[in-house]
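Participant: Build me a model:
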Amino acid sequence: MSDPELSTFASAEALAGEVTALNAACRLADGAEAFNEDTMLSLAERSGVALRGSEGELLGLALVRQDGDDAHELELAVSPGARGRGHGRQLAETFLKDAEEAGRTARAWAHGDGSPARGLAEALGMREERLLLKLAATLDPSIHGLPQGGPRIVAFTMDRLDEVLEVNRRAFAHHPEQGSLDRDGFLARTREAWWSPERLLLAFSADDRVIGFHWLKVTEDEAEVYVVAVDPATAGRGIGRALMHAGLAHLFEEAHERVVLYVDGDNTPAVKLYRSLGFEDAHRDVRWEYPARHS
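Facilitator: Next up is the predicted model:
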């Protein structure tokens, strides 16, 4: 039997079918997808390495994107049937070597923070750099009903898109993935099966400016608080809480029983708000980092 072969590619777009199948297999085996939504929507922007068996079958895949000007970010998956053979380490070491030769910091996501991923990251000398929490709550009208007062909140219309993108940019200026959402990225999401303008709720100021929004995502599997953004200029006025109540009340009216959301573990104000609304830990994603070595 021949050894598995590594091959590099400049764009993962041509591998879209294989990436989708591998992602689905990982979700079935692990309870978490190996590649996040942003990756799946922009495969053309991902380079990487594929590991294939003697019959050309995909054993593992490393997808890489440039994160800012000084880092490479990795998402890695090994087919459930090919695990325990060192394939994950081989792919990770190839990624680290490429990042080091380019003089870039290497970052890698472990979706689910399972012990194998944690053990591999620690063995490779990586450090935990970012924690992404998945929180969940059971919808309860006594907690999640729509309170009186607060800003006017109505459903999205396309004539407000530029305002929504600007609020998003300002609210997530510190968040490279979400803060970089542009018109093309937004429109790509509107082509997804889960999109509904009725589930993108906008909050308005007294002079009819968009000052925040709550974007809900509902799939066959779950209802999600997809994005909550408030213009920093209006922070501290209860806009975020009002938007949360409006969105959760909307989901309750649609007869959903449970809702999830993702939030950075160090976003203390947001975590405090969500926990006050009954959200509890359901899942953890960790981003690991290996610093660049400069000669």
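Participant: Please count neighbours and contacts with C-alpha atoms only from this point.
Facilitator: Will do.
Participant: how about stretch 107-126: buried residues?
Facilitator: By neighbour count on 16 or more other CA atoms under 10 Å, the buried set for stretch 107-126 is 107-113, 117-118, 121, 126.
Participant: cool, and stretch 274-291?
Facilitator: Buried positions in stretch 274-291, judged by neighbour count with 16+ other CA under 10 Å: 274, 277, 279-280, 283-291.
Participant: Now, the residues you listed that are in strands?
Facilitator: Judged by DSSP state E, strands contain the following of the buried residues of stretch 274-291: 280, 283-290.
Participant: check contacts around the spatially most central residue of the chain.
Facilitator: By CA atoms, centre = their mean, the chain has its centre lying nearest to N36, at 5.4 Å. If a contact means CA atoms under 8 Å, 6 or more residues apart in numbering, then N36 has no contacts.
Participant: this one next, for a side-by-side:
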Amino acid sequence: MPLSTAVVPQLDAPTRAEVHSLADAIEARDGEPPLSDQALTQLGTPDVVHVLARNGDQLVGYAQLDGTSLELAGDAAAVVSLLDAVEARSGADLRVWSHGRSSPVGAVLDSRGYGQVRVLHQLRRHLGGSLPEIAVADGVTIRSFVPGRDEQAWLAVNAAAFASHAEQGRWTLANLAAREAESWFDAAGFFLAERDGRMLGFHWTKIHSDGTGEVYVLGIDPSAQGLKLGPALLVRGLTYLAGRGCDEALLYVDDDNAAAMNLYERLGFHNHDADSQWQRNEP
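Facilitator: Sure thing, here's the model as predicted:
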């Protein structure tokens, strides 16, 4: 039976549950989630384009188009059907994510004339053993995030730290509030570096349902570069994750971010997997 696809303006609760179940099954198969946190938090919004692929009544594929950025979940046949539907309404600037090297999305994109334009490495390290002690600069203190008080200051530092980052740098209060509403959100593991009451950097940690810790976001205000806040905040967060019982930590870093890659490798992280963003090659 051929797959049917449908563009829907918004997903109702039962359909969102179907998408979550599909994503969980794909993660169990491929070893990596097919959809990013950003895509998952947008399942209920009408501000993105939702495309469903079904085999009869069974949901076998899902696509989310946010501007020109597309994420896909499904097997190869579902990915082909979803791409057909999305390409019919998109321009040449469409960019598509494949999450993890085992994802079928990359092979489908390659066969359709897409090329990789960005690589996001997933690094990991075990948290057994001791972590180095890294002192903070004079006058700098590190504390945990306080919901309802620190949002605007954090958004300003995040925007400055990731001014050239296509996704992270454009976070809004709504994006932050959506993460704070997630079951995994833990303000105690969201560390802020300050001096004289001014936020200079942060390390936001996350603990996955399987117990793996994550360096969710690590950012330093450009005005504070040179204070070595990155290593200090990184170690503070890793120490927290280890204390919460995490045996391993993961993080994502862009292929072209040599400074961050060097920092992570010095602190024991190694390459584990990679996400790729693809764009159709010019004919």
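Participant: ok, of the buried residues of stretch 107-126 of the first structure, which one's closest to Q90 of the first structure?
Facilitator: A121 (12.3 Å; CA to CA).
Participant: re the thing from before, go through the buried residues of stretch 107-126 of the first structure and flag which are in strands.
Facilitator: If you go by DSSP E, those have 107-111 in strands.
Participant: Okay, the closest residue to A12 of the first structure other than its chain neighbours and R65 of the first structure: tell me how far apart.
Facilitator: Spatial nearest neighbour of A12 of the first structure, chain neighbours left out: L43 (5.1 Å); criterion: CA to CA, 6 or more residues apart in numbering. Taking CA to CA, to the nearest Å as the measure, L43 of the first structure falls 10 Å from R65 of the first structure.
Participant: ok, now G265 of the first structure?
Facilitator: Between G265 of the first structure and R65 of the first structure the computed distance is 23 Å (CA to CA).
Participant: residue range for stretch 265-275 of the first structure in the second structure?
Facilitator: Mapping stretch 265-275 of the first structure onto the second structure (TM-score structural alignment) gives residues 255-265.
Participant: Sorry, wrong one. I was asking about stretch 160-171 of the first structure.
Facilitator: The alignment of stretch 160-171 of the first structure onto the second structure (TM-score structural alignment) covers residues 150-161.
Participant: what comes up buried for the matching stretch?
Facilitator: Across stretch 150-161 of the second structure, burial judged by 16+ other CA under 10 Å covers 154-155, 157-161.
Participant: Stretch 61-81 of the second structure now?
Facilitator: By 16+ other CA under 10 Å, the buried positions in stretch 61-81 of the second structure come out as 61-66, 69-74, 76-81.
Participant: So in the second structure, which helix runs the longest?
Facilitator: helix 13-30 (DSSP state H).
Participant: Which SSE is immediately downstream of that helix?
Facilitator: Next along the chain after helix 13-30 of the second structure, taking DSSP states H and E as the criterion, comes helix 37-41.
Participant: how big's the offset between that following helix and the first structure?
Facilitator: Taken against the first structure, helix 37-41 of the second structure registers an average deviation of 0.6 Å after superposition, with mean CA distance after the TM-score superposition for the first structure.
Participant: all strands of the second structure, in order?
Facilitator: 4-8, 49-55, 58-66, 69-74, 95-99, 114-126, 140-144, 190-195, 198-207, 213-220, 248-254, 270-280.
Participant: can you put those strands in CSV and add distance to R89 of the second structure?
Facilitator: Formatted as CSV, the strands of the second structure follow (distance: least, CA to CA, whole Å):
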stretch, distance to R89 of the second structure
strand 4-8, 11
strand 49-55, 10
strand 58-66, 10
strand 69-74, 12
strand 95-99, 13
strand 114-126, 17
strand 140-144, 44
strand 190-195, 40
strand 198-207, 36
strand 213-220, 33
strand 248-254, 29
strand 270-280, 14
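Participant: so which of those strands comes closest to Q168 of the second structure?
Facilitator: Comparison of the strands of the second structure against Q168 of the second structure by CA to CA identifies strand 213-220 as nearest, at 8.9 Å.
Participant: What angle do strand 190-195 and the closest one make with each other?
Facilitator: In terms of direction (axes from the mean of the first three to the mean of the last three CA atoms, to 10 degrees), strand 213-220 of the second structure departs from strand 190-195 by 30 degrees.
Participant: separation between the counterpart of L120 of the first structure in the second structure and Q38 of the second structure?
Facilitator: Counting by TM-score structural alignment, L120 of the first structure corresponds to V108 in the second structure. V108 of the second structure is 23 Å from Q38 of the second structure, where distance means CA to CA.
Participant: hang on, isn't L192 of the second structure packed against V217?
Facilitator: No - applying CA atoms under 8 Å, one finds L192 of the second structure not in contact with V217, separated by 11.5 Å.
Participant: what residues are shared contacts of these two?
Facilitator: When contacts are counted by CA under 8 Å, 6+ apart, L192 of the second structure and V217 are jointly contacted by 202-203.
Participant: More neighbours: which of those two?
Facilitator: Legend: neighbour count by other CA atoms under 10 Å for L192 of the second structure and V217, higher for L192 (24 against 17).
Participant: ok, and the closest non-adjacent residue to that one?
Facilitator: Nearest to L192 of the second structure is F202, by CA to CA, 6+ apart, at 4.4 Å.
Participant: Quick check: the aligned residue for the one you found in the first structure?
Facilitator: Correspondence of F202 of the second structure to the first structure, assessed by TM-score structural alignment: F213.
Participant: Please apply the same query to S98 of the second structure.
Facilitator: Counting by TM-score structural alignment, S98 of the second structure corresponds to A110 in the first structure.
Participant: quick one, what contacts A223 of the first structure?
Facilitator: Contacts of A223 of the first structure (CA under 8 Å, 6+ apart): 216-217, 251, 256, 258-260.
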